[in-house]
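**Q** Sequence first, predicted model second:
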Amino acid sequence: MGAQQREYKKRIRSAQGMKKIFKAQEMIAAARISKAHARVLATTPYADAITRAIGSVATHSSDLEHPFLEQDRTSTGRAGILLITSDRGMAGSYSPTAIRMAEELANKLRAEGKTPVMYVVGRKGETYYRFRNRPAHRAWAPYREEELGALGAEIADVVTADLLSTDPAVHLDELYAVGTRFVSRFQQFARATRLVPIQVVDGSETGTAPTYPLYEFAPDAEAVLDQLIPRYLESRIVNILMQSMASEHASRQKAMKTATDNAETQIRKFTRLANSARQAEITQELTEIVGGADALAGSGRKER
């Protein structure tokens, strides 16, 4: 076997090994999407229901005041951005798209005279800002998929404390969340959502203001709101985490399917080149044999 043929055989084995890895990752991601989607379906109605409840309280209590309902919270000019990224690679454009949207949002806030403060979930986002000497104010990495509920509660506690802080170096006027919304296995898109100040119609996906029923609040509307708003922030953050995780699995499945197809293309390419090299070696050997026989015949000598 010639050196060229050996090189092609080596590349074929390498591509076959990578194909097995990509195929395994694709199958794992496909198996996890269903569970992740089920968690999204379980958390979304709860988050929307709390939003509607807050809307009902705010609508029927015009004199009610809460720091998270104040539309003009200009105090320190600091705006928090909660960025959700992946903890692992091989997920295609999932993390880069979310990071790009967070950077666009940060630039927009700077243009408005505000100071973005980054809260990052996932190694990809944390590494992105640390590599550029702009470390996040707070980072959660690594994290485990089965602990997203507890992670969401922890994040909600941290950002709530910063939103309500009286320290100008810590206080946040606004809070945005940048994550990836899961629509289906084939459709996911990054989006930025303002969580604080709370918009009463945030829970409505139709774009029209909902009609709230009449309620009687006990002991009073303010006490009810004090209980609802922390739950609102936690439920929204948990839901964004769940949607982002489902989107990550879907993005990884698509990326690994493309990588598997590319590996198969490389295997076919190098197999064809190896066959061509083998045929060229055979042809060269035959040519040398025939040439040697002709040379013997022309000299008049006979083989013994």
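**A** Everything's here; your move. Residues are numbered from 1 along each chain as shown.

**Q** from here on, contacts and neighbour counts on C-alpha atoms
**A** Will do.

**Q** Residue 119 falls within a strand, correct?
**A** Yes: with DSSP: H, G, I helix; E, B strand; the rest coil as the criterion, residue 119 is part of a strand.

**Q** And it, how far from residue 156?
**A** 11 Å (CA to CA, to the nearest Å).

**Q** the more surrounded of those two?
**A** Per other CA atoms under 10 Å, whichever of residue 119 and residue 156 has more neighbours is residue 119, with 24 against 21.

**Q** what's the helix or strand for residue 162?
**A** In the assignment (DSSP states H and E), residue 162 maps to helix 148-164.

**Q** Then residue 46?
**A** helix 3-59.

**Q** Run through the neighbouring helices and strands of the helix or strand hosting residue 80.
**A** Residue 80 belongs to strand 78-84 when elements are defined using DSSP H and E. If contacts are counted by 3 or more CA pairs under 8 Å, 6 or more residues apart in numbering; DSSP states H and E, strand 78-84 sits against helix 94-111, strand 115-121, strand 174-184.

**Q** angle of that strand against strand 115-121?
**A** 20 degrees (axes from the mean of the first three to the mean of the last three CA atoms, to 10 degrees).

**Q** relative to helix 94-111, how tilted is strand 78-84?
**A** 170 degrees.

**Q** from the chain's centre, how far out does strand 78-84 sit?
**A** 16 Å (CA atoms, centre = their mean, to the nearest Å).

**Q** again, but for stretch 121-132
**A** For stretch 121-132, the distance to the chain centre is 13 Å (CA atoms, centre = their mean).

**Q** which parts of it are buried?
**A** By neighbour count on 16 or more other CA atoms under 10 Å, the buried set for stretch 121-132 is 121-127.

**Q** Relative to residue 102, which of the residues you listed is nearest.
**A** The closest of these to residue 102 turns out to be residue 125 (CA to CA; 9.9 Å).

**Q** my guess is that closest one meets residue 95, correct?
**A** Yes: if you go by CA atoms under 8 Å, residue 125 and residue 95 touch, sitting 7.4 Å apart.

**Q** Give me the common contacts of these two.
**A** 85-86 (CA atoms under 8 Å, 6 or more residues apart in numbering).

**Q** hang on, the earlier thing: quick check: which of the helices and strands packed on strand 78-84 is nearest to residue 278?
**A** The closest of the helices and strands packed on strand 78-84 to residue 278 is helix 94-111. By CA to CA, the value is 43.0 Å.

**Q** which parts of that closest one are buried?
**A** Counting neighbours by 16+ other CA under 10 Å, helix 94-111 gives 94-99, 101-102, 105-106, 109 as buried.

**Q** another structure for you, compare them:
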Amino acid sequence: MAGGQERILRGRIRSVQATKKITRAMELIAGSRIVKAQQRVAAAVPYSEKITEVVRDLAAAGAGQGSPLLAGRDTVSTTCYVAIAGDRGLCGGYNAGVQRATEGEIKADVLAGKQYVVVPVGRKVEKYFRFRGYQLSQAFGGFSGAPSLADAKAIGAYVVELFTSGQVDKVELVYTRFVSAGNQEVVLRPLVPLTVETVAGGDGKAGPADAPTGDYEFEPDPSTILDSLLPSYVEARIYAALLNAAASEHASTQRAMKAATDNAEELIKSLSRIMNRARQDSITTEIMEIVGGAEALGSGNVKDPLPRDPQSVVETVHTHGGHASVG
């Protein structure tokens, strides 16, 4: 029985060791991808800041009064939530954070008697809301680990069309902002309409009221420039959100895989101790059986029908698999 238990434990240890190799490899891969994702986030910051500054100055100059992207609705009855998550799992609570945040906003709208629609970006968030029967619009996915500007343009064109056609009255982004490799936070950022407060702070944050503005001369007129820049501004905002989400996903994957590797190491140690204890018990039991058998043969307590000459005793011991010395 002990031998069977030892074989079972050896099999479990081999299985956990194989899993540990996989999680360790995934941890290293995610760690290498974090660096590239951070570089992409940092490279996109100057463009995002500059286009935000230009749009803010154009809006301050009185441009875009008739632009549909700047014209807010008197009554917001339908809100579009662009939920950005991952295409894969094994990343800890990354996907669940975006799902919970979006779900909380939806429940608040339902309680207030308002309508909603979800634009899922990422296969995991799409499956989550589709399985639970939420109202979904067009889904985007397949690029959560390495988004491109073309992906941001496709999402931007779609949500702008939803807003300008009157299907929704407001568009908001729900994604995970990358602060550092050890810190990410789920944020909710307004995207459309582009109010003065939204544009002033960039990335959906309200800027200070006394923020300095530049003195520019625009050619052609500010309204024409703003009309051409607003779609690019929306794309830049979405692209920044996608890059932040990708970096956050890699960071969450690295942490989750490191935790899994550490847990596998602890499980291997625990199983090894149990297996060694079982093997030691098995060896001790075998020794006790051999010693007991030898003592029984030596003391003559066992009735032996065979002749008691020395050669016969030796042959009997060998037949029973034991070892004894004949005096």
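**A** Arrived safely. Everything quoted here is computed from the prediction, not taken from an experiment.

**Q** on that earlier part again, comparing the helix holding residue 162 of the first structure with the second structure, how large is the average distance?
**A** Comparison of helix 148-164 of the first structure with the second structure after fitting gives an average deviation of 0.9 Å (mean CA distance after the TM-score superposition for the first structure).

**Q** Which parts of the stretch 151-300 of the second structure are strands?
**A** For the stretch 151-300 of the second structure, applying DSSP state E, counting those that start in this stretch gives strands covering 170-180, 183-192.

**Q** what's the most buried one of these?
**A** strand 170-180 (a mean of 22; mean count of other CA atoms under 10 Å).

**Q** got the angle for that strand vs strand 78-84?
**A** 30 degrees.

**Q** Mind giving me the packing neighbours of the helix holding residue 162 of the first structure?
**A** helix 221-299.

**Q** Report the distance from the helix it packs on to the chain centre.
**A** On CA atoms, centre = their mean, the centre of helix 221-299 of the first structure falls 20 Å from the chain's centre.

**Q** now stretch 64-71 of the first structure
**A** Counting by CA atoms, centre = their mean, stretch 64-71 of the first structure comes out at 32 Å from the chain centroid.

**Q** Between its first and last residues, how far does it reach?
**A** One end of stretch 64-71 of the first structure sits 13 Å from the other (CA to CA).

**Q** same deal with stretch 74-81 of the first structure?
**A** End-to-end span of stretch 74-81 of the first structure (CA to CA): 16 Å.

**Q** in that stretch, what's buried?
**A** Here stretch 74-81 of the first structure shows 77-81 as buried, counting by 16+ other CA under 10 Å.

**Q** Now do the contacts for the nearest residue to residue 242 of the first structure once chain neighbours are set aside.
**A** Using CA to CA, 6 or more residues apart in numbering and skipping residues adjacent in sequence, the residue nearest residue 242 of the first structure is residue 40, 5.5 Å away. Residues near residue 40 of the first structure by CA under 8 Å, 6+ apart: 239, 242-243, 246.

**Q** Looking at these, which one is closest to residue 90 of the first structure?
**A** Nearest to residue 90 of the first structure among the contacts of residue 40 of the first structure is residue 246, at 14.6 Å by CA to CA.

**Q** residue contacts, that closest one?
**A** 33, 36-37, 40, 182.

**Q** Also residue 151 of the first structure?
**A** Residue 151 of the first structure neighbours (CA under 8 Å, 6+ apart): 143, 238.

**Q** ok, it to residue 143 of the first structure distance?
**A** In terms of CA to CA, residue 151 of the first structure sits 8 Å off from residue 143 of the first structure.

**Q** so residue 40 of the second structure touches residue 241, yeah?
**A** No: between residue 40 of the second structure and residue 241 there is no contact under CA under 8 Å: 11.7 Å.

**Q** Looking at the two, which is more packed in?
**A** Ranked by neighbour count (other CA under 10 Å), residue 40 of the second structure and residue 241 place residue 241 first, with 24 against 17.

**Q** Identify the residue nearest that one in space, chain neighbours excluded?
**A** Residue 241 of the second structure sits nearest to residue 175 (CA to CA, 6+ apart), 6.6 Å away.

**Q** Who are the contact partners of the one you found?
**A** 83-85, 98, 186-188, 241-242, 244-245.

**Q** hmm, 7 Å instead?
**A** 83-85, 98, 186-188, 241, 245 (CA atoms under 7 Å, 6 or more residues apart in numbering).

**Q** Could you tell me how many residues sit around the nearest residue to residue 106 of the second structure once chain neighbours are set aside?
**A** Closest residue in space to residue 106 of the second structure, ignoring its immediate chain neighbours: residue 116 at 6.7 Å, by CA to CA, 6+ apart. Residue 116 of the second structure has 22 neighbours, counted by other CA under 10 Å.

**Q** and what of residue 211 of the second structure?
**A** Neighbour tally, residue 211 of the second structure, other CA under 10 Å: 8.

**Q** Also residue 165 of the first structure?
**A** Residue 165 of the first structure: 13 neighbours (other CA under 10 Å).

**Q** same question, residue 46 of the second structure
**A** The burial count for residue 46 of the second structure: 11, using other CA under 10 Å.

**Q** what does the one 3 residues further on give?
**A** By the measure other CA under 10 Å, the count of residues near residue 49 of the second structure is 14.

**Q** Residue 238 of the first structure now?
**A** Close neighbours of residue 238 of the first structure, defined as other CA under 10 Å, add up to 24.

**Q** list the contacts for the nearest residue to it once chain neighbours are set aside?
**A** Distances taken as CA to CA, 6+ apart place residue 152 nearest to residue 238 of the first structure, at 4.7 Å, with adjacent residues excluded. By CA under 7 Å, 6+ apart, the contact set of residue 152 of the first structure is 234, 237-238.

**Q** from those, which single one is nearest residue 216 of the first structure?
**A** Checking the contacts of residue 152 of the first structure one by one against residue 216 of the first structure (CA to CA), the nearest turns out to be residue 234, at 24.8 Å.

**Q** Tell me the spacing between that closest one and residue 189 of the first structure.
**A** In terms of CA to CA, residue 234 of the first structure sits 22 Å off from residue 189 of the first structure.
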